[in-house]
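In: have a look; sequence and predicted model below, questions after that.
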Amino acid sequence: MSAFNKLMEFARDTQALGEVAGRLGWDQETVMPEGAGAQRAEEMAAMEKVLHARRNDPRVSDWLAEIDEDALDDVARAQIREIRRARDRADKVPMDLAAELARVTSAAQGAWAEARGNDDFAAFRPVLEDVVRLRREEAAALADGGDLYDALLDDYEPGITGGEIQTLFDAMRPRLVTLRDKALGASHQPEMLVGNWAAKKQMKLSGKLAKTFGYDLTHGRIDKAVHPFSSGSGLDVRITTRTNEADPFNCFYSTIHEVGHACYEQNVDRAYLLTPIGRGASMGVHESQSRIYENQLGRSRAFTGWLFGQMEKRFGKTPASDADAFYGTVNRLQKGYIRTEADEVQYNLHVMLRFDLERRVIGGQLDVADLEAAWNERFAADFGYEVDRASNGVLQDVHWSVGLFGYFPTYALGNVYAGCLHEALRANQPDLDAALSGGNTAPATDWLAENVQKHGALRTPNQTIVAATGRAVSVEPLLAYLEAKFAEIYKL
């Protein structure tokens, strides 16, 4: 075997073991017995030791040294790029630290869930302090004297810095705030969501929506969890959703969102299965898929017209007087604390809050002890009302408990990318609304599969979006889309 073939055989086994570790995480969030948390933490730590040792195996460096990259095609070079990234990261982070992070963050999920249920940040604070301490230590090892937050951000969105994200956010914030204030102050307000919607019927329609957006249930499944997520790649990609009998949109759009993630993984070229590029290019690109499925497609006037009929058929009633009013209800701006339930206009403001706070925490300018107060102060300043309890504030997201510092900004980046992709999609599919109005998403999802999803991590994140759209990444398409859409809805 050539050095490249040996390296790829080794990499496939490493990827397969990573999928096993991911399945342990899925199990923990869905069906794991309540009392199994301590043992699961040890299992996750053991798996991380195995994975870290493989990424840092001396043979990887030897094989890389033997390979003539100039003789490789683009796919092989991309595989090498990703293997080098993983090897270099493993070289810098000690195995004991990697294992301890896996152990602590696994256990922290249970502590977070309990604290969230009790609205008790003080109970979670010591656990979060341990997570932050370990992540800072990891960041210091990765940064080589550079910015700690940038070192963590690179895990989720390679090639971008916190400063660059700050520039994007600074360009977005004023127009988002202006649009929000105009809409909330408009004389015309869409109808409110009222009623009680049976959870079982929500889940049935949720399954229909998943299939409508192309989710292959022969290689996936839908379960319920406190915090919806997608897990896996290739032939086994699972999602979760949640139900609230007072708000069926929470279930429906959480499902569509996670299906966007899942379809990305399911549609990666099967030739890349269990290889380093056989997954999404980055979390930002991943979010571009979930957000365009959920918002530009799922909340469009055309698609909500179809959904209106589906709700009438399944529930015997609808949340609005007619399809046009239903479109307004689905997209209605309203006060709220929860990021995952936020409308398109305010969602990015939630992300910006988290980005600023976590950047300060990792940089050492904000102590975990002061995080809840800082959150509450910032939320009041940004949204104009006070946080009423910790589960609606600093404890609402699972991310920090599992150590995902640097992850939050990719949600807003995903929206920016989705804006660029939507502009290109509409130019390519001028009759898209005719299909969406009949519940046919294929013209859109097929275009995304062909231009983004099938390529996996073949290209860098920026290259992925530029290749699909033919244009440089910009916040303008997203902001123009939002301003036009909500000006129409609110008759501004």
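Out: Arrived safely. Keep in mind that this is a model prediction, so the values were computed, not measured. Numbers count the residues shown, from 1 in each chain.

In: from here on, just use CA atoms for contacts and neighbour counts.
Out: Will do.

In: in the helix or strand encompassing residue 467, what's buried?
Out: Using DSSP states H and E, residue 467 sits in helix 461-469. By neighbour count on 16 or more other CA atoms under 10 Å, the buried set for helix 461-469 is 461, 462, 464, 465, 466, 468, 469.

In: how close does the closest residue in space to residue 211 that isn't next to it in sequence get to residue 235?
Out: Spatial nearest neighbour of residue 211, chain neighbours left out: residue 217 (7.7 Å); criterion: CA to CA, 6 or more residues apart in numbering. The gap separating residue 217 from residue 235 is 10 Å, by CA to CA, to the nearest Å.

In: let's bring in a second one:
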Amino acid sequence: MTAYDDLMAHQRETQALAQVMGRLGWDQETMMPRGAAPQRGEEMAALESVLHARRTDPRIADWLGAINEPKLDEAGRANLRHIRRSFDRASKVPAALAARIARVTSEAQGIWAEARANDDFKSFVPTLSEVLSLKREEGQALAMGGDVYDAMLDDYEPGTTGAELEAMFGALRPELSTLRAAVREAEAPPRLTGTFDENAQMKLTRQLARSFGYDMSHGRVDKAVHPFSSGSGLDVRITTRTNETDPFNCFYSTIHEVGHAAYEQGIDRNYLLTPLGQGVSMGVHESQSRIYENQIGRSRAFTGWLFGQMKDAFGDFGVSDAETFYRIVNRVSDGFIRTEADELQYNLHVLMRFDLERALVAHDLQVNDLEAAWNDRFEADFGYPVDKASNGVLQDVHWSVGLIGYFPTYSLGNVYAGCLHDALRRDVPELDAQLAQGDTTAATGWLNQNVQKHGGLYEPKEVIEKASGQPPSESPLLSYLKGKFSELYAI
């Protein structure tokens, strides 16, 4: 087994360096001075060059060829599956291109942030055009004559194609649009009003993080413009944001990111710094954040407990009872921002981005025309016009940092969460009684045992099918949304 041991030692060092690079990304979002962006771009490019060299090291092919795979256990065989895939993909991408992408996307993040602050998409067009061109070049190298978008998507959701997602999303979109139209015609719950001290929000949000099982001895909660989770294993960090008139933004951003963090913290420690020691795909990752945030965190039972916690934190905040609070939390509201969208409308935001980025990659849409295309599609889907670029095409960081193919995993994660929620309700019949006490341990424990602890042991679709007992399908999500919002809005 010497070849396997040597391969895994090499892999462990590579994974450790990747974690260092991830920590630089965390710092860039939270602590880094604004003027450091050009230097950080060089640092990221240098690290990417080292990582690319390690991922394409010719010895990997020699080690893989020398290993007697049938003698390995299930985890060993899964490690080889991931290493072969990574080696194959990395070997197709020239080192200079990988470094240039790292440098340009690091610098692009600051340019995007400035354009967003100024509501000036035109100033971002040259940078986004360069990012898209580089990512197309990478996709073409990976696709080797096949579908370029599928090659990009494979970075985030291995084994899934754009055509499969198009069919799934094609089934989702009309059903969601019909339900949304009916809800908009019905009487809406009241809105939350007033101001909520931001320090008190952060205190309660840390309590919420702990209540969902986030291990603060191996993590931390900071503030960022765009909430995110970073890291794996023994160091998993999350960020959130505050708004003095909208505490739900803080609380549910935190619960969402804790779902991601709990996945990483919950992986079997034997897999630490191996290919199995991180979430298997972004779709499965998103299934954890969305089920934490929505099916658990926005449930009638859990919001009843949260209502009491908010009274303790803020005193009388103008909501009379837990049922009214539940309706306020789940209110369907007009809005431009994907990350702030209610769970009924959220996927419509994602489906729009999926269609736009596929068109960009296929040269069916030019970057110069992206803002107009975004605005036209948004008004068609939501019924009102975009008022400014920061509420439209500039609201998300993803394209600026080269995450093309990432957006559809958000809706795929919702689909996966629908399947998991069905199984969770089946297996934990006393779930609501526990959530009403603020006790999420049965829910989070079930998710850990059935999804999180496995890390990368199984393929993404296999993880969901093993946990839920059925192949992934949009039907459970649609049934859940129809049931919940039909009852809430009496339609």
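Out: Okay, I see it. Here the structure is a predicted model, which means the values were calculated and not measured.

In: ok, the residue nearest to residue 211 of the first structure - how many residues close by?
Out: The number of residues packed near residue 217 of the first structure is 14, by other CA atoms under 10 Å.

In: map it across to the second structure for me.
Out: The alignment partner of residue 217 of the first structure in the second structure, by TM-score structural alignment, is residue 216.

In: that match against residue 208, yeah?
Out: No. If you go by CA atoms under 8 Å, residue 216 of the second structure and residue 208 don't touch, sitting 11.7 Å apart.

In: quick revisit: show me what the helix holding residue 467 of the first structure is packed against.
Out: Under the contact criterion of 3 or more CA pairs under 8 Å, 6 or more residues apart in numbering; DSSP states H and E, helix 461-469 of the first structure touches helix 283-291, helix 409-428.

In: let's go with 7 Å and repeat that
Out: Other elements packing on helix 461-469 of the first structure under the criterion 3 or more CA pairs under 7 Å, 6 or more residues apart in numbering; DSSP states H and E are helix 409-428.

In: what angle do the helix it packs on and helix 283-291 make?
Out: 60 degrees (axes from the mean of the first three to the mean of the last three CA atoms, to 10 degrees).

In: what's the first helix or strand after helix 409-428 of the first structure?
Out: Toward the C-terminus from helix 409-428 of the first structure - assigned by DSSP H and E - lies helix 432-436.

In: which parts of the first structure are strands?
Out: With DSSP state E as the criterion, the first structure has strands at 222-224, 230-233, 236-241.

In: check the mean deviation of the longest one from the second structure.
Out: What it means is strand 236-241 of the first structure. Taken against the second structure, strand 236-241 of the first structure registers an average deviation of 0.2 Å after superposition, with mean CA distance after the TM-score superposition for the first structure.

In: now what about that strand, what contacts it?
Out: 219-225, 228-232, 251, 254-255, 258, 262, 266 (CA atoms under 7 Å, 6 or more residues apart in numbering).

In: residue contacts, residue 112 of the second structure?
Out: With CA under 7 Å, 6+ apart, residue 112 of the second structure has these contacts: 124, 400.

In: rerun at 10 Å
Out: 105, 118, 120-121, 123-125, 127-128, 394-397, 399-401 (CA atoms under 10 Å, 6 or more residues apart in numbering).

In: give the PyMOL command for selecting the buried subset of these.
Out: A single PyMOL command selects the buried members of the contacts of residue 112 of the second structure (16+ other CA under 10 Å):
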select buried, resi 105+120+121+124+125+127+128+394+395+396+397+399+400+401
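
In: state the pair within the contacts of residue 112 of the second structure that is farthest apart.
Out: 105 and 118 (19.7 Å; CA to CA).

In: now the nearest residue to residue 162 of the first structure once chain neighbours are set aside: how far from residue 172 of the first structure?
Out: Nearest non-adjacent residue to residue 162 of the first structure, counting by CA to CA, 6+ apart: residue 150, 5.8 Å away. Distance, residue 150 of the first structure to residue 172 of the first structure, using CA to CA: 21 Å.
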